[in-house]
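**Student:** Got a predicted model here, sequence first, then my questions.
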Amino acid sequence: MNKKNPFSDLTGKSTEELAQMEVDLAAKRFTLRFQNALGQVENTAEIRKTRRELARVKTALKIKLSQ
């Protein structure tokens, strides 16, 4: 993902791929949240990265479905 256009790698994906990515990222976010609560997360920045990537995927999916 480049900094100028964070959607550059998401625009070429199909809606099925985006939906699967959304499910995977939501599950990853869920596990990271629980691990953080238990103090087991090594890299807390990973939580933020996952949350933002999930938002990008949801936005790209919404744009694809509205077209």
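**Tutor:** Structure's in. What do you need? This structure is a prediction, so every number in the text was calculated from the model and none was measured.
**Student:** When you work out contacts or count neighbours from here on, use the C-alpha atoms and nothing else.
**Tutor:** Noted.
**Student:** Can you tell me the centre-most residue of the chain?
**Tutor:** Centroid check for the chain by C-alpha atoms, centre = their mean gives residue 54 as the closest residue, at 2.3 Å.
**Student:** For whichever strand or helix holds that one, buried residues please.
**Tutor:** Assigned by DSSP states H and E, residue 54 falls within helix 45-66. In terms of neighbour count (16 or more other C-alpha atoms under 10 Å), helix 45-66 has its buried residues at 47, 50, 53, 54, 56, 57, 58, 60, 61.
**Student:** take a look at this one as well, against the first:
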Amino acid sequence: MAKKATAKTSKGATTNAASELKTKTPDQLRDSLIALKKEAFNLRFQQATGQLENTARMRSVRRDVARIMTVLNQKAAEAAIAN
């Protein structure tokens, strides 16, 4: 079964597929990582105060962070091999 490049979440945000992330530069990936980490913090804060409505978003943000970090590590390994 083939995966889609992006998947819509309930609020309309898209999750990043690894194939889409591989086309981005490391700087773009780091910017996305920072934005996702801020979102994860805000979601944790909402959960702690009882205001979080979409608990599934926390899981998707964690997985997106992991995807971006994986692609960044792969790019770093490729750069190390190339040198």
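**Tutor:** Sure thing, it's come through. Just so it is clear, the structure is predicted and the values come from calculations on it, not from any experiment.
**Student:** thinking again about what came up before, farthest-separated two in the buried residues of helix 45-66 of the first structure?
**Tutor:** Comparing all pairs in the buried residues of helix 45-66 of the first structure by C-alpha to C-alpha, the longest separation belongs to 47 and 61, at 21.1 Å.
**Student:** before we move on, back to that, now the helix holding residue 54 of the first structure: which residue numbers in the second structure?
**Tutor:** The counterpart of helix 45-66 of the first structure in the second structure, counting by TM-score structural alignment, spans residues 56-77.
**Student:** Outside of the matching stretch itself, which residues are in contact with it?
**Tutor:** 9, 15-18, 21-22, 26, 29, 32-33, 36-37, 39-40, 43-44 (C-alpha atoms under 8 Å, 6 or more residues apart in numbering).
**Student:** one more time with 10 Å
**Tutor:** 9-11, 13-19, 21-27, 29-30, 32-37, 39-44, 47, 52, 78-82 (C-alpha atoms under 10 Å, 6 or more residues apart in numbering).
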